[in-house]
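J.: no sequence for this one, just the structure:
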């Protein structure tokens, strides 16, 4: 690299450090030292290797850059300023009320693909983007900037193994090995070889460099883009707070604005106004897309017994035939969740993520960035392992589709480790989330298709065992709706159920009717958003609501109903799984948990 280019890169890196200090000083908080360590790395990337059109952030030919170490946001925003995307005035609004420049990057900025800041997520999401790039046959590259502290996260190694085994050469991880975490030294400090051995074991091409030498950085980035058949990790030895004696390689400076910012700026050579002309992609890319057609959902006859998981699988395959943008990611349980129907019909759009639920969800988020409609499918209980990724998908406002099967005690003899009993509460808490729980096969098929175009994180809960088909084929079930299954003017209570408990509620209503006790039954298939109007009408007319759910009492259907009708003050009785189940038949499980038809009958009688 010519001497004048090296001089420019050094000056640009100094500008990025100065602007990181200035932004943090204006905010009175932030992470300038974590930004300063990676300034040389990003100066070279932006100047020489990144292909990105800031005027067209949705250009499919653009590279992707993920700041997995999202706390280094001052550096990212300083880069945006150097690239002309934001002004100096906006840079100095960092962390202020109403600013787009939040403490950690979010998708409020059009050049940020996913919200970051929860460490260990950037590489797994980047792997999903790289998978999508391969599927699209587009020559875009994914760059992920990571800190060394977050390499302690297990999710990083789920991603490393997947990228390595799949040979994803279109992703490069740049690790800012500055040796210092939040409270002290990292596990391996500056031992780049320790990290190289670990990544090498997963099949990665490893490059060890001085992270403050522009020439070495340039070589490593070129090497990464030109490497074939395997991903690359650049392990860059850096110094936290580089360039300022007060904080360089010193403990106790993490997450704090510098005490003497003016002195630090002077030490760095003062403010500069350099600009970077980031290379735009060469030509327009046309991502490969699969064809589609008419949607022909499977149909099930009223009275037959079909598991909702089976209907989901068949509907998913039909949806894939109708829509070429649908992809499915499996956590090595497709034969049980019935997602294998999609795998058989559309193998090129089915991705086996193995038993790595964090990578499963992260890959769905990454593929969604590229415009695909991902369905990530596993047991409901196992999605708890990936909850931070689900939570951050909500922060990113990423419309992914999650499907959890084998929910509740009704799975039978497998025991409590396999029973999803917390998933409704978990998913209801996600920002902008949608929670759907079908009770029969035709409803499950309709909701599977309905999910495809929803905004936000959408969750479908399916049941292991076969249940009676009660709805005719072809009916629609709008999100936010419900269905009245029993109602009469003499009703003295309304039973609110979802999924498998709908059938117990109907059976209970029939038993009570024989004794002259009228009760309504409401199928609340949409738990979030919930049909508040239907609940309020039931509460007003009968005055008593009984919720019954195959879930813990905390945060599930019962609490959703209480939230909707709390202002009216009706009596609400919650039947839910309160004990610790063991192994038993599905019928015995429902009885033991006191959520079967006989328990509902007893609850109504107690209430009245």
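T.: Nice, thanks for sending it over. Here the structure is a predicted model, which is why all the values come from computation and not from measurement. Residues are numbered from 1 along each chain as shown.
J.: From now on I want contacts and neighbour counts done on CA atoms only, so please keep to that.
T.: OK.
J.: Now do the SS call for residue 66.
T.: strand (DSSP: H, G, I helix; E, B strand; the rest coil).
J.: Return the residues in contact with it.
T.: Neighbouring residues of residue 66 by CA atoms under 8 Å, 6 or more residues apart in numbering: 112-114, 122, 126, 142-145.
J.: That one and residue 298: what is the separation?
T.: 40 Å (CA to CA, to the nearest Å).
J.: repeat for residue 418
T.: The value you get for residue 418 to residue 298, if CA to CA is used, is 28 Å.
J.: Next: residue 101.
T.: 47 Å.
J.: before we go on, here's another structure to hold up against the first:
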């Protein structure tokens, strides 16, 4: 296209954004209008994408980090011929693919956006895939708003991209000066953004975001820059082209007051179609094939930390599956992810202590077809909860692993203890939560995670625990194991992870005093084994849950929900970490929290006495 045609295409995108928001009665047209010229130049001159084959390995990737500007993205899709007029004007309606903020319901959208500050971190994962794994020349473009540059996650991504020399990554910042409630921190001071990005090692280009010729040159400069990611800092005006709204406060997230008048002022409806450049031919290759993993095997009676079994099993999964990758938050020696690093260094990504980038990078790698395992301390995954939440919105398939869970870690103290992680991960839509108690169980579940959908979470422990299962035992997701069972059981103890061993010891002591206790290893916390729990409730009438986790949202709640369907419920009691731990030995921690064998035996005795009475 000639530059006059590019300017006209920008006007078309503005008009379509106005039309879509007006038809919906909601949306963000002014935020779309500021970036329309940037999108027009990218679509017509620089993006290489086959809209008929969105999975083409050579396609460039476009991430709309400022997801509220979805009318612009959908207008761009209309210009490319991917959506028609009818679908565009069905924006934000029930059943429409064109949601208020984009999601992968659309085949050209890799990741859901709308929670600001996430587009660039996810794009870094995609760019790493292109650079280190796919080794294809596709580029990753991110259209960001200036308001979200205040998010700390953006700067985690900025540093990570520069450190890895991601010259296949281009960030376009739409500096339109206005946020939701008023001016942004730096308003139109492009140099303020440039100084910060330069300090992190980025190449920057400052342009008038409404000068299509300058924008075109900026994209070309980004493509020719090597060893550095590029940020195009574009000075724009919110609501560009309509005098009643241009650069005016108080209009964020609102349709234009008079859409017809605005469309006329913008030159009317247009129907230009852009022939987008085809991607280059390319084929992704993997270093090894896709075979059945052979998990490590452990002898019953040995003491092995589940984190150790995880590391060894992960390396075995990596040897069998060439698309398995691992991300670490600088704790690989503790989580044992370093075992994978030593055997498959080309598929190991060090994110340093940046948990938001850790999860976002996993989402980006998953979007490129890889199977990521992201590991850190369970306590620190809470820092990335919003990224986990949005990963579910993105329909991403990622494996999260939290080690050093619970008070059982011992003297490090409460800052290092994951005591909220089960609740956090259980609350995520479609998630799977697994909490193994021994090495063979951990190895099997680590392997099984690779074939699951959605967000998968594995909770591992720091200290060694007895191996109680044989190496050939199966552990289906959604199942459980009944470890103690008698016809005259008076109570059922439900435990997972470290408390399984405490429950077994308590059950043996109780049996000596004439109280039979059933013990269930609830290794699958979500989905939970409702059938086994219902059977136990019907036969024993009493359930005691024991968990190394806060009572809110943990195993006790998972079990209680089984009996929330209106049927007669068993008598229930819960042991969980209700105190604020300090520093102590693991044994002292479990006792102080009231979740050790002594506490379990005492609770069962009291519970059974009350039921008999």
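T.: Yep, that arrived. Being a predicted model, the structure only gives us computed values, none of them experimental.
J.: what about the equivalent of residue 58 of the second structure over in the first structure, is that helix, strand or coil?
T.: Under the alignment by TM-score structural alignment, residue 58 of the second structure pairs with residue 61 in the first structure. Secondary structure assignment for residue 61 of the first structure (three-state DSSP): coil.
J.: count of residues packed around residue 61 of the first structure?
T.: By other CA atoms under 10 Å, 24 other residues sit near residue 61 of the first structure.
J.: What residues of stretch 120-137 of the second structure count as buried?
T.: 120-131, 133-134, 136-137 (16 or more other CA atoms under 10 Å).
J.: The residues you listed in helices, which ones?
T.: 120-128 (DSSP state H).
J.: JSON lines for those, including distance to residue 184 of the second structure?
T.: Below are those laid out as JSON lines (distance: CA to CA, whole Å):
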{"residue": "120", "distance to residue 184 of the second structure": "19"}
{"residue": "121", "distance to residue 184 of the second structure": "21"}
{"residue": "122", "distance to residue 184 of the second structure": "24"}
{"residue": "123", "distance to residue 184 of the second structure": "24"}
{"residue": "124", "distance to residue 184 of the second structure": "25"}
{"residue": "125", "distance to residue 184 of the second structure": "28"}
{"residue": "126", "distance to residue 184 of the second structure": "29"}
{"residue": "127", "distance to residue 184 of the second structure": "28"}
{"residue": "128", "distance to residue 184 of the second structure": "31"}
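J.: ok, now which ones touch residue 322 of the first structure?
T.: Residue 322 of the first structure touches 291-296, counting by CA under 8 Å, 6+ apart.
J.: should've said residue 23 of the second structure
T.: Contacts here follow CA under 8 Å, 6+ apart; on that basis residue 23 of the second structure touches 89-91.
J.: quick one: which of the residues you listed is most hemmed in?
T.: residue 91 (27 neighbours).
J.: coming back round to it: could you list which of the contacts of residue 322 of the first structure belong to helices?
T.: Per DSSP H, the contacts of residue 322 of the first structure never map to helices.
J.: Dump those to TSV, plus distance to residue 214 of the first structure and neighbour count.
T.: Below are these laid out as TSV (distance: CA to CA, whole Å; neighbours: other CA atoms under 10 Å):
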residue	distance to residue 214 of the first structure	neighbour count
291	46	11
292	48	14
293	52	12
294	54	10
295	54	14
296	57	13
